[in-house]
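Colleague: coords please:
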Amino acid sequence: MVVGGIVEYEPEARAYALPAEHAACLTTAAGPDDLAALAPYIGLMGEVEQRVVACFRDGGGVPHAAYPRFQALQARETARVYDTTLVDTIVPLVPGLTGRLDAGLDALDVGTGQGRAPAVLGGAFPHSRFTGLDRSEDGIAEARREAGRRGLENVSYVVGDATALPGTYDLITAFDVIHDLARPAEALAAVAAALRPGGVFLMGDIAASSRLEENIGHPFGPLLFGFSLFYCMTTSLSAGGAGLGTVWGEQTACRMLAEAGFTGVTVRSVDGDPFNVYYTASAAGPR
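Modeller: Predicted coordinates:
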């Protein structure tokens, strides 16, 4: 901590000190400025290192079951963004969406994990109804507990598959999930089919290029490709999936959105979330 410039050291007194301005960046209360948020992933990835190495030799991938701590870590990390930017910064990317949410609409969050996004939106927009969907029974159970603690009567959660969505909706969101899926193209097609006329799809995903050479010098490049190797790509491959990986990139995302039947695709970045860009799109209707 001293040689890394985080803790200060006075050699004559042999005393250590953690400056207040440094401490402020080492806590979850710092939100997006929490510099230690990614540190727990180091140990998590180390637990599966030899299994990933074996996949290079034998093929296949490492299943989700090998990462029992991942979802909780991911929930804590994404909460930093959702709590500070989802309502006031991300939602306004869609013209008129804030007003529609105030008036009341039906929304679905695909790959909701432990359900933070619907919980934040549900608290901010009490006249709208939010459903979170995820294949993880443990994640959905935790999401339901949190909604109960918050007293959110307009938020519900269901266990389900992203390729078979229940019902139709005015708004569908998918935050940092599509690239993880075994069947991402089918999931995007399911989203398009589940949007009502005038509905909107809001997708947050990694800010990167689909072209390797354009990611040279990316400030988070090594980190993102590391995550892809040790989690996103390998878990998809373990299910015989597409294995898009973390850095599937903007070009591939836009192509797949078009192939799924979306139109009017926009791509924007926001302050407070340096890792992601946000795609907005409408369904083209029956094809």
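Colleague: Please make it C-alpha for all contacts and neighbour counts, starting now.
Modeller: Will do.
Colleague: Now for Val94: which residues touch it?
Modeller: Residues in contact with Val94 (C-alpha atoms under 8 Å, 6 or more residues apart in numbering) are Thr280.
Colleague: Please identify the buried residues of stretch 96-103?
Modeller: Thr98, Arg100, Leu101 (16 or more other C-alpha atoms under 10 Å).
Colleague: Pull the distance from the lengthiest helix in the chain to the chain's centre.
Modeller: Using DSSP state H, we find that the single longest helix of the chain is helix 137-150. Distance of helix 137-150 from its chain centroid, counting by C-alpha atoms, centre = their mean, to the nearest Å, is 17 Å.
Colleague: and the next element down the chain from that helix?
Modeller: Using DSSP states H and E, the next helix or strand after helix 137-150 towards the C-terminus is strand 155-159.
Colleague: Now show me the structure for the sequence below, then we'll compare the two:
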Amino acid sequence: MTQLNETKLNELVGRVLGDLGGAVSVPLVRIGDALGLYKTLKEIGPAKADELADAAGCARRYVREWLSAQAASGYVHYEHGRFSLTPEQSFVFAEPDSPVHLIGGFDTAAAMVENQPKVESAFKTGRGVAWGDQAGCLFCAVSRLFRPGYVNALVKDWLPALDGVVATLKAGASVADVGCGHGLSTILMAQAFPASRFIGYDFHPASIAAATAHARSYGLTNLNFEVGRAQDFGGRDFDLITCFDCLHDMGDPKAAAVHIRKSLKEGGTWMIVEPMAGDTLEENINPVGRLYYSASTMICVPTSLAQEMGLALGAQAGENRLTEVIRSGGFSRVRRAAQTPLNMVLEAT
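Modeller: Predicted structure coming up:
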């Protein structure tokens, strides 16, 4: 029998216990968000448990237990019988426009658990699980997960990092946002550059319906949304085409690259935002890689395998592999224009 190393065993058990604590926190965090407990605590704290319950219109006994779990997780602060949110905790749980607002991650984790039976079956068959067949409102969760990065970086950092693109947008450009999902990225660009015209394409009709409703609520007139696939969407002579966190999900990203190249004006730019990743597994054995590999197993790879070709790049494809795919479309120049801890921004011309 192999001799156990007690120190290594205890370290592993400690890590697993920490992971289980995080896993069982998923429904609690979502309850706190849905019932406005974080928001209310930010407004009235420091507060006793019963004070928060009354202010939020919730049952006292449930809120006392919820707060105890949150304090044990380090998600809320507890001192002298009162609970509050530190500025850092508020940034993560109670401020939707914060760059590290992570509630969407908990929503995504819940959808992944709900989707387990479908993906588990796909492990045996090798088939995919189509984006439209994923469990729950995965589309809503993913949109919310990506929102903080887009709100804080897209207009301020990512577009300015591209050669000459902001000046073109200010003057009035034609832009296609391919794989736009619920349209957040498209809407942010349309708000920032009213002289330009934007169109969002996505192959998922329900997402296009949601994007159209969102745009209408903002009263924007310089954008519209259409159902369309990356490899054959309509429209030509775009100054800028964007793909946000979707190239690796496509069944045939090489065909998409070819079509995008043909759809750009001469001298046009393709901006590709993808998950941050190194080019080897060794480079990605870290907290970010762990998050993305897990999501990729449950969402990205099944989505790609459900489409034609099913190349299944995965969320941790890495810059070299992505560059190879992009160049296959006829692009001669690809560079990393910007990055965050969670994303890399590639520019192709």
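Colleague: The counterpart of Val175 of structure 2 in structure 1 - how many residues pack around it?
Modeller: Using TM-score structural alignment, the equivalent of Val175 of structure 2 in structure 1 is Ala107. By other C-alpha atoms under 10 Å, 26 other residues sit near Ala107 of structure 1.
Colleague: one step back: in terms of secondary structure, what does the longest helix of structure 1 contact?
Modeller: Under the contact criterion of 3 or more C-alpha pairs under 8 Å, 6 or more residues apart in numbering; DSSP states H and E, helix 137-150 of structure 1 touches helix 116-124, strand 155-159.
Colleague: Any chance you could list what contacts it?
Modeller: Contacts for helix 137-150 of structure 1 (C-alpha under 8 Å, 6+ apart): 71, 113-116, 119, 133-134, 153, 155-159.
Colleague: cutoff 10 Å now
Modeller: Residues from elsewhere that reach helix 137-150 of structure 1 (C-alpha atoms under 10 Å, 6 or more residues apart in numbering): 71-72, 75, 111-116, 118-120, 122-123, 132-134, 151-160.
Colleague: wait, isn't Ala192 of structure 2 in contact with Lys170?
Modeller: Yes - at 8.7 Å, Ala192 of structure 2 and Lys170 qualify as touching, with contact defined as C-alpha atoms under 10 Å.
Colleague: circling back to that earlier point, report the inter-axis angle for the longest helix of structure 1 versus helix 116-124.
Modeller: For helix 137-150 of structure 1 against helix 116-124, the angle by axes from the mean of the first three to the mean of the last three C-alpha atoms, to 10 degrees is 20 degrees.
Colleague: what comes up buried for helix 137-150 of structure 1?
Modeller: Across helix 137-150 of structure 1, burial judged by 16+ other C-alpha under 10 Å covers Gly139, Ile140, Ala141, Glu142, Ala143, Arg144, Glu146, Ala147.
Colleague: For those, give me a markdown table that also has distance to Leu257 of structure 1.
Modeller: Listed next are the buried residues of helix 137-150 of structure 1 as a markdown table, based on distance: C-alpha to C-alpha, whole Å:
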| residue | distance to Leu257 of structure 1 |
| --- | --- |
| Gly139 | 27 |
| Ile140 | 27 |
| Ala141 | 31 |
| Glu142 | 31 |
| Ala143 | 28 |
| Arg144 | 31 |
| Glu146 | 32 |
| Ala147 | 31 |
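Colleague: Mean deviation, the longest helix of structure 1 versus structure 2?
Modeller: Mean deviation of helix 137-150 of structure 1 relative to structure 2 after superposition (mean C-alpha distance after the TM-score superposition for structure 1): 1.4 Å.
Colleague: where along the stretch 1-150 of structure 2 do the strands fall?
Modeller: With DSSP state E, counting those that start in this stretch as the criterion, the stretch 1-150 of structure 2 has strands at 77-79, 82-84.
Colleague: Take the buried residues of stretch 96-103 of structure 1 and keep only those in helices.
Modeller: Reading helices off the buried residues of stretch 96-103 of structure 1 with DSSP H, I get Thr98, Arg100, Leu101.
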